[in-house]
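**Student:** kindly return the folded structure for what I paste below:
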Amino acid sequence: MAAHKLIDVLDKLDRLHMLLLELAVKKTDVIKKNDMDGLDQLLKDEQKFVAAIHTMEQERQRAAAVLTGNSESTMTECIAKLEANEKNALLSLQSTLHETIKRLKEQNELNQQLIYQSLQFVNLNLSMINPQPEQPTYTHPARSSAQHKKQSMFDSQA
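**Tutor:** Take a look at the predicted model:
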């Protein structure tokens, strides 16, 4: 009975991770389109899936503890306690879940790179619009404050 519960929980975990992967792929398109409202909604949806995954992970830990009698049991320990057909199902689910998590990690790294490049582009444009004044050489602080004038973004004397 505990083995069936563990297999069911792993199957649900895999499906939740697949849904999270689909959201990550959608997030890539939203980032490319620069749709901030869409990105905000996707982040809210992601939080729901992450909370559900956290809940399922706790349930997996409880099912594994019932199966092995150890509160901190690993999947390898669980597999060792099972019969051949249950063992094969659990190994299959484990490899599928591992592959899904790997793909999710790669997609999230791509999204992170896209966001970082967008941020660099924004910073470049801001520095082109409002360049920093050059510091020529050292001057005495008392003299430089009198000569220092504020630089405005717009030239009002033009």
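
**Student:** going forward, measure contacts between C-alpha atoms and count neighbours the same way
**Tutor:** Noted.

**Student:** quick one: buried residues of stretch 75-89?
**Tutor:** Neighbour-count burial for stretch 75-89, with 16 or more other C-alpha atoms under 10 Å as criterion, is recorded at 75, 78-79, 82, 86-87.

**Student:** once you drop chain neighbours, what's closest to residue 52?
**Tutor:** Once flanking residues are discounted, residue 52 sits nearest to residue 16: 7.7 Å by C-alpha to C-alpha, 6 or more residues apart in numbering.

**Student:** compare with the first, here's sequence two:
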Amino acid sequence: MSEPLIEVLEKLGKLHESLYKLSLEKTTIIKENDMESLQQILKDEQTHITAINTLEVERQRLAKEFLHTEKDVTISDCIEAAPIELKEKLSTLQTKIVNIIEKLKEQNELNQSLIYLSLQYVNMSLDMIQPKPESYTYGRPNQPKAPQKPSFTAFDSKA
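**Tutor:** A predicted model of the protein is given here:
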């Protein structure tokens, strides 16, 4: 009766674990600054996310059938309504999925921080190469300042 629901939850758990492994690989790739591998990892992650979304729709449909309702149903709702022999299995799957999602969230936050720091480093490097000119002229305080053209360019057109 609820065997398809359990199968879908097991598949969701495996997909989340696989997505977590990809996020661990992404951390290494970000540290190594390997842009080609990063692009491939992002494609793989998108494939996983699409599969997870598809399975989540299926889980929701099966959970509604299991509880004979049309409203949105959580795994906790299914656990409460399940027979005793299924409660433990559903509870175990729920705990597994919640734990892996938490680990995935933490890993993604780390990856986001690493990417942000990399971007800051690139911006700092660009600022060092191409400093912004400072204005040493005086003007009226109420008059808006006209935008200045940069005095230094990285490309020498006279060469």
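
**Student:** and the TM-score between them?
**Tutor:** Taking TM-score structural alignment, normalised by the length of the first structure as the basis, the two superposed chains have a TM-score of 0.88; 150 aligned residues with a C-alpha RMSD of 2.0 Å.

**Student:** which strands or helices does the host helix or strand of the residue nearest to residue 52 of the first structure pack on?
**Tutor:** For residue 16 of the first structure, the host element (DSSP states H and E) is helix 2-33. The contact analysis (3 or more C-alpha pairs under 8 Å, 6 or more residues apart in numbering; DSSP states H and E) places helix 2-33 of the first structure against helix 36-68, helix 84-129.

**Student:** how far off helix 36-68 does that helix point, in degrees?
**Tutor:** Compare the direction of helix 2-33 of the first structure with that of helix 36-68 by axes from the mean of the first three to the mean of the last three C-alpha atoms, to 10 degrees and you get 160 degrees.

**Student:** next, count neighbours for residue 20 of the second structure.
**Tutor:** 22 (other C-alpha atoms under 10 Å).

**Student:** please apply the same query to residue 7 of the second structure.
**Tutor:** Neighbours of residue 7 of the second structure (other C-alpha under 10 Å): 12.

**Student:** nearest spatial neighbour of the equivalent of residue 153 of the first structure over in the second structure, chain-adjacent residues omitted?
**Tutor:** In the second structure, the residue matched to residue 153 of the first structure (TM-score structural alignment) is residue 153. Leaving out its chain neighbours, the residue that sits closest to residue 153 of the second structure by C-alpha to C-alpha, 6+ apart is residue 130, at 7.3 Å.

**Student:** hmm, that neighbour is touching residue 154, no?
**Tutor:** Yes - the pair residue 130 of the second structure / residue 154 is scored as a contact, 7.4 Å apart, by C-alpha atoms under 8 Å.
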